[in-house]
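S.K.: Dropping a prediction and its sequence here:
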Amino acid sequence: MGDFIVYLIPTDLTWQPSRDAAERTAAEARRLAGIPEHVYPSIEVEFFARITVAHPFENLERIGCPRCGGVIAVEWFDGLTDLNSPNPDGFDDLTVAVPCCGELVSLADLDYDWPAGFSRFRLTLWNPERELTDDDLVTLSAGLGHELRLIHAHP
């Protein structure tokens, strides 16, 4: 069985916390998720200069277009967001012409079946021992000073 990753990202794509708030929230997330401190990697605090994708990888089954309702190939999305894409270091603008209808849409507004997300900050939890609850998410959001959302990934 491969790694299981939980990304915690702010709901605002460009928002970043202070380094101290991020470190405190990471320690609390480690505790809530039951990740022992001696495990490496266990949790990463990541700040980005540009908007970066939190990709669900193998969990991503379908992408829908909010304009026409069409299905967008996961491979199209991967071509925009992986390390070999034209945007390997992130995005300044998430607006793209979708292949189904040609309309301009933000990548953040596509309908991902398993959620994907975009942010300039994230906490990455590696192989948590327990699933974070809605109450945990509220606690972590309050500690960080901004609402967080979860993205689950199996790379």
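M.R.: Received, thanks. Worth saying up front: this structure is predicted, and the values here are computed from it rather than measured.
S.K.: make it CA atoms for all contacts and neighbour counts henceforth
M.R.: Noted.
S.K.: Stretch 105-121: end-to-end distance?
M.R.: The straight-line separation of the ends of stretch 105-121 (Cα to Cα, to the nearest Å) is 22 Å.
S.K.: Helices of the protein, residue ranges please.
M.R.: 19-33, 74-81, 134-144 (DSSP state H).
S.K.: With distance to Ser42 as added columns, please give those in JSON lines.
M.R.: What follows is the helices of the chain, written out as JSON lines (distance: least, Cα to Cα, whole Å):
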{"stretch": "helix 19-33", "distance to Ser42": "8"}
{"stretch": "helix 74-81", "distance to Ser42": "24"}
{"stretch": "helix 134-144", "distance to Ser42": "17"}
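S.K.: Take this one as well and set it beside the first:
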Amino acid sequence: MSSNYLRIIPDIPDWVPDESTAEQLALIAGELFAKRSSEVTAGDRGEVGFVDQGAWFESVSCPGCGAPIDDSWWQDRMDAAAETGFTDLSVRTECCGVATTLNDLVYRLPAGFARYVIEVRELDKTYADEEEMATLQRAAGRPLRQIAARY
């Protein structure tokens, strides 16, 4: 049987909240989601990693021109970035040559890179609503992204 996850990550992959902010985010996430999910965790994973959509992965496209990104091109860039522990996500797309990052490619469904992750398992809906996200973003002091995944 598969499981659904909602992962909420910062807009900057290597951002980690200070201890006070981390405690606040964990508390808020628990208050927002614990009664409507099977598990809520929040924390620093120790290194930047790819936060993917699992079975809900559809495609990747260029943020410059919107062209589809070739899977093998993307995988080669992911492998190269993994060799550096995802410390350098810079890429130049082959379609239009735009300088961007693996984090800023357009993933369908959304995906991204993060060291700090709020994870909600089996939430009663796929995504947090605007008010929930606004509450978390105020506590974090920065924009956050939502990644829905199924494994």
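M.R.: Right, received. Where do you want to start? Predicted model, so just to flag it, every value in this text is computed and none were measured.
S.K.: Give me the TM-score for this pair.
M.R.: The TM-score (TM-score structural alignment, normalised by the length of structure 2) is 0.77; 149 aligned residues with a Cα RMSD of 2.9 Å.
S.K.: What residues does the aligned partner of Pro17 of structure 2 in structure 1 make contact with?
M.R.: Using TM-score structural alignment, the partner of Pro17 of structure 2 in structure 1 is Pro17. For Pro17 of structure 1, the contacting residues are Phe121, Leu144, Gly145, by Cα atoms under 8 Å, 6 or more residues apart in numbering.
S.K.: Compare those and tell me which is most surrounded.
M.R.: Within those, most neighbours by other Cα atoms under 10 Å means Phe121, with 25 neighbours.
S.K.: For Ala54 of structure 1, see how far away it is.
M.R.: 10 Å.
S.K.: Leu110 of structure 1 too?
M.R.: 14 Å.
S.K.: higher neighbour count, these two?
M.R.: Per other Cα under 10 Å, whichever of Leu110 of structure 1 and Ala54 has more neighbours is Ala54, with 22 against 19.
S.K.: rewinding a little: now, which of the contacts of Pro17 of structure 1 sits nearest Glu129 of structure 1?
M.R.: Glu129 of structure 1 lies nearest to Leu144 out of the contacts of Pro17 of structure 1, by Cα to Cα, at 21.8 Å.
S.K.: State the distance from the counterpart of that closest one in structure 2 to Ser37 of structure 2.
M.R.: The equivalent of Leu144 of structure 1 in structure 2 is Ala140 (alignment by TM-score structural alignment). According to Cα to Cα, Ala140 of structure 2 and Ser37 of structure 2 sit 22 Å apart.
S.K.: on that earlier part again, would you check how far apart the match of Pro17 of structure 2 and Ser119 of structure 1 are?
M.R.: From Pro17 of structure 1 over to Ser119 of structure 1 (counting by Cα to Cα), the distance is 12 Å.
S.K.: and what of Leu60 of structure 1?
M.R.: 18 Å.
S.K.: Then Ser85 of structure 1?
M.R.: 18 Å.
S.K.: Compare neighbour counts for those two and give me the winner.
M.R.: The residue with more neighbours, out of Ser85 of structure 1 and Ser119 and counting by other Cα under 10 Å, is Ser119; that gives 25 against 13.
S.K.: Just the buried residues of the longest strand along structure 1, please?
M.R.: Longest strand in structure 1 by number of residues (criterion: DSSP state E): strand 43-54. Neighbour-count burial for strand 43-54 of structure 1, counted by 16 or more other Cα atoms under 10 Å, picks out Ile43, Glu44, Phe47, Arg50, Ile51, Thr52, Val53, Ala54.
S.K.: Fine by me, thanks again.
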